[in-house]
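Undergrad: just to be clear, the model below is a prediction. Sequence and coordinates:
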Amino acid sequence: MKKQLTFALASALTVSTVLAGCGNDEKKASDAKAKEGGPSGEQVLNLLEASEIPTMDTVLATDAVSFNVMTNTMEGLYVLGKDDKPMPGAAESYAASEDGKKYTFKLRKDAKWSNGDPVTAKDFVYAWKRAVDKATAAEYAYIMFDVKNAEKINKGELPADQLGIKAVDDYTLEVELERPVPYFISLISFSTFYPQDEKFVKAQGDKFGLEASTTVYNGPFVLSEWKHEQSFQLKKNDSYWDQTNVKLSTINFNIVKDVATGVNLFETKEVDRAGLTAEFVDKYKSTPEFVTKQDPSVFFVRMNEKNKALANKNIRKAIMTGFDKEGIANVLLNNGSIAAGGLVPKDFVSGPDKKDFRAENGDLAKTNVKKAKELFEAGKKELGVDTIQLELLNFDSESAKKIGEYLKEQLEKNLPGLTITIKQQPFAQKLKLETNGQYDLSFAGWGPDYPDPMTFVDMFVTNGAHNQMGYSNAKYDELIQKGKTDMTDLKARWNNLLEAENILFEDAAIAPVYQRGRAFLQKEYVKGIVEHNFGGDFSFKWAYVQK
């Protein structure tokens, strides 16, 4: 988280500020708060989401939709605040050893689960062991491999009780690492590191995390209602230790897949935040409610090398360089997105020399139609074929459909002999097909889970949980392993990660498309939504309505 992304350009926020039911005294108090700059009116926020929640099991989640809901209903040892600075969550404080390999966390004694159970150190021990247990088959188990023995446990070489985590007592937790990790406190804000109530999880069995009632919460909100593929609702968690700082009483989500519907809701004053693309940007960009933001999420085309044609490097290189990325970003999307020059996004992280990763490596997948045609012809000759047919797996939103059709038109025109069919699927089903390798090409996205290039480049190690396309390069694996295990020379580590990304594109493992921008309309009375560059996209703990 980041996480596998849904194509969520239709996402929007809407706020209900109806004052029905307020007495005169309440209204006067509300008006006074408004003048002071605080919350006023009914604290109900309504949002649109583009996809169904795949799971609420923090150990099994792999996607942005799940992580966004978990960020607001659950809480780890530390959480992300404004400007992505880690701040105390279930833990009050921590102490680190001089060598940076041992952390001792003091948990707060007033933290509770929504069922009334206390949140204790044992809840973290249970969840972390469950995440790395080979039998759990958690795709995100690898994100815990900095914890002592986690990788060996996940490979089945050691039992789970050898994991470097220990409940000294109910409110003291010790964590041992394999190596110092400079961003460890930011890392543990990620959902896979959240605690779980063992008694509750075991009582739910295989239903845990699949319904609102079969999940328990320790964050600012609870998932109070979940109508699959239609809507879901969050309510303020009265058991939350910091509930006095949570202003919203209710957050309603409705699943809407197209931009035009969101814009229409905005215009009819039912929606207070609506995502925009293309012609809508041109229509609204001069209005005071128009906002654009850069996003460190990258969309790309996966190429499954289990397909005979895509196992050929020339065919992959032809696809990677054979379509107009600028056209997709600047014309088709027109929302602040930019053409992607690699896997690690622009303006995300800088190295020891303060140089931006993307700026250092440059554009590794420049469009070159003439060269792409030559590569495609060479690939066909090597394969002994005149034509190639491929299927493009895609999201089922309106905007994703437009991008899929554009890619098909560009590649079929620029690479004679290529035929592409498009298979649009709901988000959860698309993730399942990717995980099972049941696709040829797949339009996919990835956002960062923590502030380091590794959150992108380690996806494609041989047999990696998020590789999902049969890619393998021994040198690439070696460089990633060095980047994970050797923090003694940060400049050398940075250079290794730069080289690894270069190898990825020399092999044409993926075809980068664009780095996402967000263009949207927002009413001025929506306040306090905190947006994150990694982990869950939004925190609503500090959000409120002022009208």
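TA: The structure has been received and is ready for your questions. Numbers count the residues shown, from 1 in each chain.
Undergrad: make it CA atoms for all contacts and neighbour counts henceforth
TA: OK.
Undergrad: in which helix or strand would I find residue 502?
TA: For residue 502, the host element (DSSP states H and E) is helix 490-506.
Undergrad: which SSE is immediately downstream of that helix?
TA: strand 510-522.
Undergrad: take this one as well and set it beside the first:
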Amino acid sequence: MNLKRSWLAVPAVLGLTLTACSSGSTGSNGGSSGGSSDNIVTVNGSEPQNPLIPANTNETGGGRIVSSIFSSPAYYAADGSTQLDAAESITPNADNTEWTIKLRADGKFSDGTPVLAKNFVEAWKMATKQNLGSAGFFADVIGTDDDGSGDMEGGLEILDDYTFVVKLKGPESDFMKRLGYTAYSPLPDSTLADPKNGGEHPVGNGPYMPNGENAWQHSKQIDLAVNPNYSGPRTAKNGGLRIVFYQSLDAAYADLSSNDLDVLDAVPNSVFSSYQQELSGRTANQPAAVIQYVTIPSRLEHFSGEEGKLRRKAISMSIDRDSIIKTVFAGTRTAAKDFTSPAIDGYKEGLKGSEVLTYNPEKAKELWAQANAISPWSGKLQIAYNSDGGHQQWVDATCNSIKNTLGIEAEGDAYADFKSLLGDMKAGTTKGGFRQGWQGDYPSLYNFLFPTYSSNASSNYAGWKNAEFDKYLSDSLSASGTEALELQYKAEELLFEDMPVIPTWYSNTNGAWSTKVSNVQFTWNSTVNYFAITKN
């Protein structure tokens, strides 16, 4: 958030804005924080990677903003359950190949225009025709290619102003679970006509809207006002949001401690062992659907083919996850056992090949020697990370663990912010490996596997391709219950064979809030229900 979203600008690949009169003080990042008199809630965030078009936003900085400005047919409650939002009903046919979405007749965008079936249909078609960042989420709709690109010809049918049908390539019993993700949001006529302006000045159908023409102050903050036209279940209980783009979690925590920031969704490593005591009664430490990993692409020297598989497995078994979790994270992480999350139904430990995630120095050295027999190692291993996400300490500890086990040079490669790192990840220009993470978009094992590892996935920064993996996932969509899970387990076992990424640990939500707010709800995937927060 995590990607997000290959998300995660903060400990997981995780921004919003609002204009309002604020009598608050100036935070340590230079942004004006919200005061208690304005009923505006200030939260931490990061500069979005792209203009604010929902289907082109798959990282957490932009994700938290578009999820507040837009509403999809459904949304996810704090416990991960799927609830209706823009839709009045979502109904499948007998074999789950066609899903009829009936919208609420009172739905309006923040500019007062009605939210119609065409606004969903045309927004989705724009995503696939232009192959936007989240186009892959439409790959199962008729009229798209395997990567989600295409015109969706025959895949979407408008029945009337407020009703449309989604026609899938095959049965999908859990399709409704996806419809809470922001990629499925509608766009108003104005943005469909001028996406560039709509991305900079978004007009949405969600609980918040940009507060004025200059709401988004790039690299600083975004101000969101309550959308008076929103009539769905996520009605704002406050006067708006100010999302401040911090350059470091330490600066954000300092502002929170002095009540100049209301909510922080990830605390810095430096306070893991103390924040629950320092902010007693105002903290969260709970499991979340978030996983962190290190990606070492096959494009790098010594990491292609069989040599690359051996080296990634050796590196994985060189990382003393338990010690790093204890010393760096004060026990607020859990060593990874797979590529998904124990917070998701269907999670399973002990999959074939998962022993590669266990610290085993002797085996690591053995595998490294086998790789050297193919091609002797040269150079140094680098792991890139974004400095604004609180990652330096664990990256340094991970590099030291690898160095001490394998006897090679290993070091971190710091980027100023996540936007810069993500740009090089997408361009394939990082000098070495890089930290990455995934924050669940919707509560499903499939969501942890398809967007990050399928051959044409938008967040597959490892560049890994495996047709058998793709088929297992595709077949799982038309299966149900245990059968679907078994196919997804088989897909995961292929990941253990090739190790396109090296899972490190599952993240907890480690957040906190000021004395000025109440009703702070951290959700199943570590996000915050901003709309529910009240000012004291």
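TA: Thanks, I have the structure now. Just so you know, these numbers come straight off a predicted model, no measurement behind them.
Undergrad: TM-score of the superposition?
TA: The TM-score (TM-score structural alignment, normalised by the length of the second structure) is 0.86; 509 aligned residues with a CA RMSD of 3.1 Å.
Undergrad: with the second structure overlaid, how far apart is the helix holding residue 502 of the first structure on average?
TA: Superposed on the second structure, helix 490-506 of the first structure shows a mean distance to its aligned partners of 1.9 Å (mean CA distance after the TM-score superposition for the first structure).
Undergrad: what do we get in the second structure for residue 374 of the first structure?
TA: Under the alignment (TM-score structural alignment), residue 374 of the first structure maps onto residue 366 of the second structure.
Undergrad: okay, now that match: neighbour count?
TA: If you count neighbours by other CA atoms under 10 Å, residue 366 of the second structure ends up with 14.
Undergrad: what residues are up against the residue lying closest to it once chain neighbours are set aside?
TA: The shortest distance from residue 366 of the second structure to any non-neighbouring residue, by CA to CA, 6 or more residues apart in numbering, is to residue 314 (7.9 Å). Listed by CA atoms under 8 Å, 6 or more residues apart in numbering, the contact partners of residue 314 of the second structure are 363, 364, 365, 366, 367, 368.
Undergrad: how about residue 314 of the second structure, secondary structure?
TA: Recorded secondary structure, residue 314 of the second structure: helix (DSSP: H, G, I helix; E, B strand; the rest coil).
Undergrad: quick check: the aligned residue for it in the first structure?
TA: In the first structure, the residue matched to residue 314 of the second structure (TM-score structural alignment) is residue 318.
Undergrad: also residue 348 of the second structure?
TA: Superposed on the first structure with TM-score structural alignment, residue 348 of the second structure falls opposite residue 357.
Undergrad: got a list of what its match touches?
TA: Counting by CA under 8 Å, 6+ apart, residue 357 of the first structure touches 344, 345, 346, 347, 348, 349, 350, 351, 453, 498.
Undergrad: from residue 454 of the first structure, how far off is it?
TA: From residue 357 of the first structure across to residue 454 of the first structure, the span is 11 Å (CA to CA, to the nearest Å).
Undergrad: about what we covered before: surely the match of residue 374 of the first structure forms part of a helix?
TA: Yes. The assignment for residue 366 of the second structure is a helix, going by three-state DSSP.
Undergrad: can you map out the strands along the stretch 151-300 of the second structure?
TA: 156-160, 163-167, 208-210, 216-217, 221-226, 240-245, 263-264, 283-295 (DSSP state E, counting those that start in this stretch).
Undergrad: most tightly packed of those strands?
TA: Most buried of the strands of the stretch 151-300 of the second structure by mean neighbour count (mean count of other CA atoms under 10 Å) is strand 208-210; its value is a mean of 33.
Undergrad: how far apart are that strand and its match in the first structure?
TA: When the first structure is superposed, strand 208-210 of the second structure averages 1.1 Å from its matched positions, counting by mean CA distance after the TM-score superposition for the first structure.
Undergrad: and that strand, which stretch of the first structure?
TA: Using TM-score structural alignment, the residues of the first structure aligned to strand 208-210 of the second structure are 221-223.
Undergrad: repeat that for stretch 56-68 of the second structure.
TA: Taken onto the first structure by TM-score structural alignment, stretch 56-68 of the second structure occupies residues 60-72 there.
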